[in-house]
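J.: For reference, the sequence and a predicted model appear below.
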Amino acid sequence: MQIDLSGKRALVTGSTQGIGFGVAQGLAAAGAQVTVNGRRRESVDAAIAEIKAAVPGAKLDAAAIDLGDAAGCAALVAAHPDYDIVVNNLGIFGPHDFYDIPDEEWTRFFEVNVMSGVRLARAYTKAMAERGWGRVVFLSSESAFNIPADMIHYGFTKTAVVSIARGLAKRLAGTGVTVNSVLPGPTLTKGVEDMLAEQVAATGKRVEEVAVDFVVNERPSSILRRPATVEEVANMVVYTCSTQASATTGAALRVDGGVLDSL
């Protein structure tokens, strides 16, 4: 299968590292003009330089804007008013006991993980529908259905974006615009490496080994028995954004290594 997104303009939020970076690189390799987004200009510039080194001729531009509130999303739309592809990857996570999570933290997770995608989808999909083609992808997680007891505030936001993607797909029925959510399982991103840093230091093991231990112990239903790579998740997202995925909409697409124990 040859995915060709030449002439398509794509936005990937939170794309300076991790899954977002992998998606931005994958879309650029498929020929799309990709906007790399992050909060700090230096991290955006570094990501763009890294993608250009890996993908000669990549067409990239920068959006160093914090999308964690309405003002940031409005600033992005003003600077970049039109896209054919929007990948709502931006998200925050981290373990926190339910009884210790203040109201402000619930609100922060909701604003960043949910409302950033809502605002951007609302801003960009009308023009997609008028043109008769568009792709919107929300990055969810296996945690949407397998809510972690130590990250309930994270899990609920990932359930929310699955619902939003399904409902928006129905709202855009027949327009040529597809809306889907992609559900990674444990993935060895920089953020996960940071989360596992204490265990790496305590055990003296390589981070890859500690990550495997985490999957086996904390996600025992995993069939893959290891974390996914960023590229493995990005491949699913790039396909979902392709012309070949035209009959896939309203779907919750798993890249979870079989963690979710349901048919």
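T.: Right, received. Where do you want to start?
J.: only C-alpha atoms for contact and neighbour calcs from this point on.
T.: OK.
J.: Now find how far off-centre the lengthiest strand in the chain is within its chain.
T.: Ranked by residue count under DSSP state E, the longest strand found in the chain is strand 177-184. Relative to the centre of its chain, strand 177-184 is centred 10 Å away, using CA atoms, centre = their mean, to the nearest Å.
J.: what's in contact with that strand?
T.: For strand 177-184, the surrounding residues in contact (CA atoms under 8 Å, 6 or more residues apart in numbering) are 125, 128-129, 132-142, 144, 161-162, 165-166, 168-169, 172, 233, 236-237, 240, 246, 248-256.
J.: second one coming, line it up with the first:
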Amino acid sequence: MKIDLTGKTALVTGSTAGIGFAIARGLAKAGATTVVNGRDAARTEAAVAKLKGEAIGADVRGIAGDVGTAGGCDAITAALPLVDILVNNAGIFGPRDFFETPDEEWERFFAVNVMSGMRLSRAYLPGMRDKGWGRVLFLSSESGLNIPVEMIHYGVTKTADIALSRGLAKRMAGTGVTVNSILPGPTLSEGVAEMLAGEVEKTGKSIEDVAADFVKAHRSASIIQRAASVEEVANLCVYVASPQASATTGAALRIDGGVVDTIA
């Protein structure tokens, strides 16, 4: 299978590092004009330069803007009025006990993890509908199905992403536009590597081995018994964004290593 996204424009939010950057790289290598996004202008420019170096000849651009605010989303859509592929990847996470999580934290998580994708989808879906083709992806999480007790607020936002994605897929029925959610499990991104850095130093093990130990201890239902790579998550996203995935819509697509114990 050869995925060719030549002539398509893709926006990946929160793509200066981690899964977002890997998705942007995959889309760029498939020929899409790829727009990198981050809150900080300097980091966004650095990510664009890095991506151009890894996807030689690709058309790569950057738009800095905080998608966690209405103003930030408006600025992005003003600078980029139309896209063919929207990847709502930007998100935040972090453990905090339910009884110690104030309203402000719930609102912050909803603003970044849910409202950003809602606002950008509302802005870009009409243009996709008018062209008769488009792809919207929401980066949810296996935590949207398997709510983690240590960060209920995060899990609830990821459940909301799945529901929003399904609803929008139905709203776009028959238009040639697909909307899906992607549910990664434990993934060895830069953020996770940073979280595990102390254990790497302490044990002398590789980051991959330490991440596998973490998965076995904290996500013991994992079938692959290791963390996925950001490239493995990105590969699914690039396929779902492609013409080849035209019959896949309204789906919650798990790339969780089998963490969620279900056959459906």
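T.: Structure received. For clarity, every value in this text was computed on a predicted model and none was experimentally measured.
J.: care to give me the TM-score?
T.: The TM-score (TM-score structural alignment, normalised by the length of the first structure) is 0.98; 263 aligned residues with a CA RMSD of 1.0 Å.
J.: quick revisit: now, the contacts of strand 177-184 of the first structure that are in helices?
T.: 125, 128-129, 161-162, 165-166, 168-169, 233, 236-237, 240 (DSSP state H).
J.: which ones are touching the residue most central in space within the first structure?
T.: By CA atoms, centre = their mean, the mean C-alpha position of the first structure lies nearest to Asn89, the distance being 2.6 Å. Contacts for Asn89 of the first structure were tallied using CA under 8 Å, 6+ apart; they are 12-15, 19-20, 138-139.
J.: For these, work out which two are farthest apart.
T.: Farthest-apart pair in the contacts of Asn89 of the first structure is Ser15 and Phe138; separation 13.4 Å (CA to CA).
J.: which residues of the first structure fall in strands?
T.: Using DSSP E, strands in the first structure cover 9-12, 33-38, 59-64, 85-88, 134-139, 177-184, 252-255.
J.: Minimum distance to Ala75 of the first structure: which of those has it?
T.: strand 59-64 (9.6 Å).
J.: what angle do the closest one and strand 33-38 make?
T.: Between the axis of strand 59-64 of the first structure and that of strand 33-38 there is an angle of 30 degrees, by axes from the mean of the first three to the mean of the last three CA atoms, to 10 degrees.
J.: what does Asp213 of the second structure align to in the first structure?
T.: Using TM-score structural alignment, the partner of Asp213 of the second structure in the first structure is Asp213.
J.: Now do Pro148 of the first structure: how many residues are near it, please.
T.: Residues contacting Pro148 of the first structure under the criterion other CA atoms under 10 Å number 17.
J.: swap that for Phe138 of the second structure, sorry
T.: 27.
J.: Same check on Ile263 of the second structure?
T.: Ile263 of the second structure has 5 nearby residues by other CA under 10 Å.
J.: do you know how far it is from Arg254 of the second structure?
T.: Ile263 of the second structure sits 11 Å away from Arg254 of the second structure, going by CA to CA, to the nearest Å.
J.: Next: Glu190 of the second structure.
T.: With CA to CA as the criterion, Glu190 of the second structure and Arg254 of the second structure are 21 Å apart.
J.: Would you mind telling me which of these two has the busier surroundings?
T.: Higher neighbour count among Glu190 of the second structure and Arg254: Arg254, with 19 against 13, using other CA under 10 Å.
J.: can you tell me how far that one sits from Thr175 of the second structure?
T.: Counting by CA to CA, the gap from Arg254 of the second structure to Thr175 of the second structure is 25 Å.
J.: again with Asp256 of the second structure
T.: 30 Å.
J.: which of those two has more neighbours?
T.: Asp256 (22 against 15).
J.: For that one, which non-adjacent residue is spatially closest?
T.: Leaving aside its chain neighbours, Asp256 of the second structure sits nearest to Gly185 (3.7 Å; criterion: CA to CA, 6 or more residues apart in numbering).
J.: Can you tell me how far the residue lying closest to Gly127 of the second structure once chain neighbours are set aside is from Gly257 of the second structure?
T.: Residue nearest to Gly127 of the second structure in three dimensions, not counting chain neighbours: Leu82, with 6.3 Å by CA to CA, 6+ apart. Going from Leu82 of the second structure to Gly257 of the second structure by CA to CA gives 34 Å.
J.: Gly94 of the second structure now?
T.: Gly94 of the second structure is 21 Å from Gly257 of the second structure, by CA to CA.
J.: Between those two, which is the more surrounded one?
T.: Neighbour totals were compared for Gly94 of the second structure and Gly257, and Gly257 leads with 20 against 10 (other CA under 10 Å).
J.: so who does that one touch?
T.: For Gly257 of the second structure, counting by CA under 8 Å, 6+ apart, the contacting residues are 185-186, 222-228.
J.: The equivalent of it over in the first structure - nearest residue in space that isn't next to it in sequence?
T.: Aligned by TM-score structural alignment, Gly257 of the second structure pairs with Gly257 of the first structure. Take Gly257 of the first structure and drop its neighbours on the chain: the residue closest to it by CA to CA, 6+ apart is Leu224, 4.8 Å away.
J.: Tell me, how many residues neighbour the one you found?
T.: Residue neighbour count, defined by other CA under 10 Å, stands at 15 for Leu224 of the first structure.
J.: gap between it and Ser181 of the first structure?
T.: Distance, Leu224 of the first structure to Ser181 of the first structure, by CA to CA: 21 Å.
J.: related to what we said a few turns ago, what does the residue nearest to Asp256 of the second structure align to in the first structure?
T.: Aligned against the first structure by TM-score structural alignment, Gly185 of the second structure finds its counterpart in Gly185.
J.: That match against Ala228, yeah?
T.: Yes - between Gly185 of the first structure and Ala228 there is a contact under CA atoms under 8 Å: 7.2 Å.
J.: residues shared between the contacts of those two?
T.: Contacts common to Gly185 of the first structure and Ala228, judged by CA under 8 Å, 6+ apart, are 256-257.
J.: okay, the two: which has more neighbours?
T.: Gly185 (25 against 20).
J.: What's the local residue count around Lys2 of the second structure?
T.: By other CA under 10 Å, neighbour count at Lys2 of the second structure equals 8.
J.: Could I get the contacting residues of it?
T.: For Lys2 of the second structure, the contact set (CA under 8 Å, 6+ apart) is empty.
J.: Likewise for Ala227 of the second structure?
T.: Going by CA under 8 Å, 6+ apart, the list of residues near Ala227 of the second structure reads 185-188, 208, 211-212, 215, 257.
J.: what about 7 Å?
T.: 186-188, 211-212, 215 (CA atoms under 7 Å, 6 or more residues apart in numbering).
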